[in-house]
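Participant: Here is my input, please return the structure:
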Amino acid sequence: MDRLLQDLRYAFRGLNRSKGFTAVAIATLALGIGVNSSIFSLVNAVLLRPLPVEAPEELVNIYGRTATSSSHDSNSYPNYEDYREQTENLSGVMGYTNFFANLSVDGSSELVIGELVTEDYFGVLGVQPAAGRAFVPEEFEAPGTSPVAVLSHAFWQGRFGGEPDILGRTFRLNGLVYTVVGVAPQRFTGMFPAVAAQMWIPTSMVDEVDPFGNQRGGGTGADTRLVERGRHWLWLKGRMRPGVEVQQVRAELEGIASRLSSQYPETNELERVAVLASSDVAVNPDFDRTLAPAGMVLMGAVGLVLLVACANLANMMLARSSTRRKELAVRLALGANRGRLIRQMLTESFLLSLAGGAIAFLVAGWLSSIIAGLQPPLPIDLGLNISPDWRVLAFTLVAASVTGAVFGLVPALRASRPDLVPALKDGGDRDTGKGQRGGLRDLLVGVQGAVSLVLLVSGALLVRSLGEANRTDVGYDVDRVAYLGLAMEMNGYDGAASAVFYESGRLRLRELPQVEAVGLASRIPLSLNNNGFGVFIDGHQSSGSDEPYRVDGAQIDEGYFQALDLRLVSGRGVEPADREGGARVAVVTETMAQRYWPDREAVGQSFRTSWGGTPYQIIGVVEDYKVDTPGELPKPYIHIPLPRQSVFANFLVRTATPAPELVALLERELRTLDPELVFLETGSMRALADVRLFPIRAGAWLIGAFGALALVLAAVGLYGVIGYSVNRRVRE
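Facilitator: Take a look at the predicted model:
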């Protein structure tokens, strides 16, 4: 211990005598380690950080799946009830799904996001409300009779100003009055890490809230979701009893699923279950396969920045040790132990790295706030919390320690073996930069330049890819098409009232001189949501196959193709009469026609769907266009008539002037029909393309920034080495 304290004092004195060297070394390490820690904060928030709940290691995720698919899907409400009632290895099972809704408070309306949850939600998670109470069993007994809500802490503070008497406060959600019964703790924001829930509503109110998405197959309408096994919309978690392992839960639930398959063959014959420890899942196992490699790529990129910083440190330590050759030679000649000299120099290196690590943790917090601001242009703010926590602190300390050990060891070993006779001569402490030390320092400088160049070239290639994607012909003019997303049921409309509104809105928008065409569709091209159709095509499915092809598609009206300025290759488009009686007709893209009917005319052919009924007859073929991403290859796509009384449709408006300039005008025109109208989202197709290209844009920005930082670090390190060496040779 005495020797350690002596080494620390010696290192402090030595570094204090070389303030310039010390400052440059610490700043270099702070930037290198800080960038790594900030990206690790992002990876930690998405992939590693557990839910802020009681004993998260005891939670398991319960997924629905089919015998012919390996995907991890949601579950039906009846299946959830059976799992909850029949399991013995789980102390509780809860379900949840997200929703968007129209909130009206004090005369103003806005779009909010929340979660529909089962009665055991807060109990299974072990989350106690910060104020008020959680839901009680009585609020789940009769559908549609318990309009109550638990607010998130942030929503209570932001939207309601932190009112102390919030309990009992009322607001309107989709036109229905809800009463606040509780406020969640500040640290808890729901089950989806990237999207913070603003409120929680009982699943007994599912018909009134009507969540979008997370549904698979078999349903005949939203009003059957609580009783129909074919409707998959609920994500499940369970809490294991003490001493129970995940394998036991998996075996038990597989047995229950097997019994349900025999008991309800119409809906559950192909149903299976998958059970995973919640700690092994970040978002969804299927999505995690994409997230994890992306995280590794980012960590690899910032690892190169740290490599440059470490090479800087090693180079500067080599320069410093070469100027101390005479001092070290004298100490060795007087009998000093070589191991002691190495330990003293390593102590200096550790002090530098730990000081750099301490500042790096502060840098990581600052950079994390910048990264958090890099959000795609979405109608809601992402609630991902990437602020540093103890894992980031531990990562920073480990990175600093490894940096000090690995890149301080080589200079220490070299410096502790000087050639005594030349070193003891007058001027023996001069740094000539020749020999092995000079060669190693040249190598380190070369490594820094090469790594910086790799990062800069990678960033440039991503920028080039982004430019090519922006120039890609998507089939329509993204700068001349605006969209206005609506869910009329969310605005309190039924089917008949929705039909009147959509028709009146179309006429009103079409009268504007800046508007050339107006159409309606259930899905907006390039939007993040998609609608998959299960189709059976004669001659393509294997004999007796029960598994349909999945083909994306949308419900459209007669103005859709005109709004996007798409050309019909053959046949005709959807006509008003097709929308009246649920006509089973469809328009397909050229790629679909060529793939499934390559040697004959597609018009007049038919296909069946997984929801049964009369086959759909193809009445037209439209040119290919991009529906998911700007850079995708042409794909099969199906268009079927949008029912006249649909409560969910989006306006697509082709404009004569740039669409972004007209979005506000279009909103105002529709609000003349309903002043309290709330949109799901509005914007131009250019904005949707930007959302789709956001990963490339963010990647180009980050990789380019890392490359620039690496180049700056290399330049600073080189300047520091040269400056230090010149300063030590002033006498010469």
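
Participant: all contacts plus neighbour counts: C-alpha atoms, from now on.
Facilitator: OK.

Participant: Val60 belongs to a helix, doesn't it?
Facilitator: No: assignment of Val60 by DSSP: H, G, I helix; E, B strand; the rest coil gives strand, placing it outside any helix.

Participant: to compare against the first, here's another:
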Amino acid sequence: MTHFFADLRYAARQLMRQPGFTLVALLTLALGIGANTAMFSVVNGTMLAPLPYPDAGRLVRVWETTPEGHRFSVSEPNFLDFHDRSEQFESLAAMKDVSLTFVDGGQAARIPGLAVSREFFSVLGHSPIAGREFTSEEDQPGSAADVVVLGHDLWQRRFGGDRDLVGRTIRVEGRARTVVGVMGPDFGLLDSEYWVPLAADPASDRGDHWLAMIGRLRPRATLQQAEAELQRIAEGIGLQHPTLAGWGVEMMPFSRWLVRDSFRTTAVLLLGAVAFVLLMACVNLANLVFARASRRQGELGLRLALGAGRGRLVRQLLVEAVLLCGLGLGLGIALAYWGVLALQAFGSGFIPRLESVRIDGTVMAFAVGIGLVTVVLFGLLPALRISGLDLNATLRQGGRTGERGDQRRVRDALVVVQIAMAMLLLVGAGLLLRSFWQLQSTDPGFDAGNVVYAEIQLGDDYAEPWQKVVFFRELIADLSSRPGIASAGATVITPFSGSNLMNDVTPVDRAESIGAQGFMQAAWRTATPDAFETLGLPLIEGRLYDYTDRWDGPRVAVITRTMAERMWPDRPAVGQEFYWGSNTGEPLRVIGVVDDLRDVEMSSDVQPVMFLPYHHMPWPKMTLLVRGSGQVDSIARLVQSRVRALDESLPVPAVASLQDQVASVAAGPRFRTFLMASFACLALLLAAVGIYGVMAYNVSQRTREVGLRMALGAAPASISGMLLRRGAVLTILGTLIGLLGAWAITRLIQGVLFATEPLDPAATATAAFVLALTALTACWLPARRAARIHPTEALRHE
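Facilitator: Have a look, this model is predicted:
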């Protein structure tokens, strides 16, 4: 330990003597370790940390699948059949979103929750911290009890954490509900703040797929066994009910459902990018250590001559590396802490399980681990290499420094590696940037400019269909008559909210040949007649429906271009009839065709969509759309005041810009592209510093040669060209290796690209050009400086 502390003091003095080297090394280490630690904290919190449910490995998410293979929600009768017939599950539960108005505990507010079957809590392995769960009697169809289980946050926020609340009644949606339980602070799913009984009805329509289904496997059951069992049950349902023939089942573990594959790919991609940045930082530091140690050959040779063993030299150089890395590790962890805070501030909405992302013991252990790896990469290996210097040759030089050929080749190889890795990151960033640009330039099919939206849900006071129709018709007419309001309308789906409504559609003239399972699936929207003008959906042929299309008259629909082309590719769609939901009953007549729109996912293919008159199919929850010329705040106040004027018992709706909602679709890709571009710029900077260092050191070693050539008449341009050739060869070689690596690796990120192919020519060419320009500039600066040295000064140089 005495020798160690002596080496440590000597190392500290050496680092303080060279503040430039120390500062560059510390910043390089801090950036590399900090970025890696921050990204690992995201991977650890979202993908590696256990889910907050006991035995979470046995939890699965279950979907029904359409005959085309698309995932779909589960109908109530099908859920009950799966629940009663399956044997591979310890328990199965279903849930659906609800949004109820809470009056107790403060001002009336609409709060999101879930209607769940009674086994919901046992599936997730949690019990209330106060009270109880639902009983089977409270979850019976037709007689669902007016009970509620509150989430911990809602209990604290609106009811002050009153433990005597259990057993008492509160006002929810205009009626009394008994609070039977309160869940703990660590329980939650899908941002729900309370739970009410689902009361699934076996007599309801099997075509109404509304439910999300989750299950807990038996201890010895496998995912494949359980999926095969539910598939057999689905096939049996299809035999009993021909409209469901061809429907199947798909399952996945909870961990994969909560953290989607696209995010996993993104997280692994970014973690790989920061690992490259760290490796480049180590390569840069190794080059700096090589150059620094080469200048210290006289000192090292003298120490060898005085009896120091090679192990002693290695230890000394390694202690310097450990000290430097320890300081860099401390700075890196501080940067990682601030990086995690930034991710939590800006990553909400597209980083799942964000609350689990933190700098904990696991992350600290990871940081220390990469610190040790860093010591080996930039400290131990160069120390071992340099300690093998030839004592006789060093002493014969009389203290003059030089670089052996093998050392030069190692430094050149390190620069090539840096350039290759920078090329990989630049190509990846270029692909993501092009993908983001493609996403940004994709037309949703409607005009979101100057449009605000507000979600309005009518309660039990609007039980009759005509009451819903009258409310929205009066509200829309009132708003449309106001100054500064161009138009207003309502539709059942908030664009890009993640919600979608789909059903089977079949042309009437092909119903007999198609069969009961239907011709295809199409999205459907119930909308007021004014919604088309408000959204700016252009009419292609036919007409739009209006209030003259009486609710008791013929059933009509307006469809999109894609739906028309798929249903009737060889003839006009207007005037055609099709069945909706089944191949029997009264068909719908197409009266108009509008242009395509995207309102679910911007990055997916255009889906067929049909619009139904709202006065034919009233819906309790609608999205109000208002197009105006004023500011969002002024239109929001107008909308809220008019809603209160019509019904003061309704909660004040939140009003937001539809243009902002459309822009939010690109928030995740924008964040991912920004991070990748940042890492690529850092890699480019490290590569430039690396090649600049090599060229500057090469110039310093060849200064006497340069002076001799210039004394013999060599022109400055020829001197610059001679020195540039080495950098150009390294740049070309590194770029080619990087392109080969990009060809192999970029295919792994294909899943997160939109309308962009791996190794897109424009992105690849741009990356190569930027890298070559940066690298050659880094080569040119030392060469230019060498060409300006006076021959006399060069010949005297040591």
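
Participant: Return the residues in contact with the counterpart of Leu475 of the second structure in the first structure.
Facilitator: When the first structure is aligned by TM-score structural alignment, Leu475 of the second structure is paired with Gly505. For Gly505 of the first structure, the contacting residues are 669-670, 673, by Cα atoms under 8 Å, 6 or more residues apart in numbering.

Participant: so which of those residues would you say is closest to Pro376 of the first structure?
Facilitator: Sorting these by distance to Pro376 of the first structure puts Leu670 at the head of the list, at 26.2 Å, by Cα to Cα.

Participant: Leaving aside the residues adjacent along the chain, what's closest to the closest one?
Facilitator: With Cα to Cα, 6 or more residues apart in numbering as the criterion, Leu670 of the first structure has its nearest non-adjacent residue at 5.9 Å, and that residue is Gly505.

Participant: can you tell me the helix or strand for that neighbour?
Facilitator: For Gly505 of the first structure, the host element (DSSP states H and E) is helix 495-510.

Participant: The longest strand along the first structure vs the second structure, average distance?
Facilitator: Looking across the first structure with DSSP state E, the single longest strand is strand 90-105. When the second structure is overlaid, strand 90-105 of the first structure sits 3.4 Å from its aligned residues on average, using mean Cα distance after the TM-score superposition for the first structure.

Participant: elements contacting that strand?
Facilitator: Using 3 or more Cα pairs under 8 Å, 6 or more residues apart in numbering; DSSP states H and E, the elements in contact with strand 90-105 of the first structure are helix 77-86, strand 108-117, helix 121-125, strand 170-173, helix 206-209, strand 235-240.

Participant: for the third one, packing partners?
Facilitator: Identification of packing neighbours for helix 121-125 of the first structure by 3+ Cα pairs under 8 Å, 6+ apart yields strand 90-105, strand 235-240.

Participant: Need the winner for burial among these.
Facilitator: When you average the neighbours per residue for each of these (mean count of other Cα atoms under 10 Å), strand 235-240 leads with a mean of 25.

Participant: okay, the angle between that strand and strand 90-105?
Facilitator: Here strand 235-240 of the first structure runs at 140 degrees with respect to strand 90-105, directions being taken by axes from the mean of the first three to the mean of the last three Cα atoms, to 10 degrees.

Participant: and the helix or strand following strand 235-240 of the first structure, which residues are buried?
Facilitator: Stepping forward along the backbone from strand 235-240 of the first structure, the first helix or strand reached (DSSP H and E) is helix 246-263. By neighbour count, with 16 or more other Cα atoms under 10 Å as the criterion, the buried positions of helix 246-263 of the first structure are 246, 249-250, 252-254, 256-258, 260-261.

Participant: Would you format the residues you listed as CSV with distance to Arg471 of the first structure included?
Facilitator: As requested, these are arranged in CSV below (distance: Cα to Cα, whole Å):
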residue, distance to Arg471 of the first structure
Val246, 50
Val249, 52
Arg250, 49
Glu252, 54
Leu253, 51
Glu254, 50
Ile256, 53
Ala257, 50
Ser258, 52
Leu260, 52
Ser261, 51
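
Participant: Which one of those residues is nearest to Gly613 of the first structure?
Facilitator: Within the buried residues of helix 246-263 of the first structure, distances to Gly613 of the first structure taken as Cα to Cα reach their minimum at Ser261, with 23.8 Å.

Participant: separation between that closest one and Lys237 of the first structure?
Facilitator: 21 Å (Cα to Cα, to the nearest Å).

Participant: do Tyr80 of the first structure as well
Facilitator: Taking Cα to Cα as the measure, Tyr80 of the first structure falls 10 Å from Lys237 of the first structure.

Participant: Can you work out which residues contact both of these two?
Facilitator: Common neighbours of Tyr80 of the first structure and Lys237 are listed as 93-95 (criterion: Cα under 8 Å, 6+ apart).

Participant: could you dump those residues to a markdown table with distance to Glu57 of the first structure?
Facilitator: Rendered in a markdown table, the data for these read as follows (distance: Cα to Cα, whole Å):
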| residue | distance to Glu57 of the first structure |
| --- | --- |
| Val93 | 15 |
| Met94 | 16 |
| Gly95 | 18 |
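
Participant: Looking at these, spot the one nearest Gln128 of the first structure.
Facilitator: Distances from Gln128 of the first structure to these, taken as Cα to Cα, are shortest for Met94 (15.4 Å).

Participant: re earlier: after superposition, how close is the helix holding Gly505 of the first structure to the second structure?
Facilitator: On superposition with the second structure, the average gap between helix 495-510 of the first structure and its aligned counterparts reaches 1.5 Å (mean Cα distance after the TM-score superposition for the first structure).

Participant: any chance you could map the helices in the stretch 351-500 of the second structure?
Facilitator: The residue ranges that make up the helices of the stretch 351-500 of the second structure, judged by DSSP state H, counting those that start in this stretch, are 361-375, 381-386, 391-396, 405-440, 465-480.

Participant: which one of the ones you listed has the most crowded surroundings?
Facilitator: Stretch with highest mean neighbour count among these: helix 405-440 (a mean of 23; mean count of other Cα under 10 Å).

Participant: which secondary structure elements does that helix contact?
Facilitator: Helices and strands in packing contact with helix 405-440 of the second structure are listed as helix 261-295, helix 667-701, helix 716-745, helix 761-787; criterion 3+ Cα pairs under 8 Å, 6+ apart.

Participant: Need the ones you listed in JSON lines (columns: mean neighbour count and distance to Gly398 of the second structure).
Facilitator: Compiled in JSON lines, those are given as follows (neighbours: other Cα atoms under 10 Å; distance: least, Cα to Cα, whole Å):
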{"stretch": "helix 261-295", "mean neighbour count": "21", "distance to Gly398 of the second structure": "13"}
{"stretch": "helix 667-701", "mean neighbour count": "21", "distance to Gly398 of the second structure": "16"}
{"stretch": "helix 716-745", "mean neighbour count": "18", "distance to Gly398 of the second structure": "27"}
{"stretch": "helix 761-787", "mean neighbour count": "19", "distance to Gly398 of the second structure": "25"}
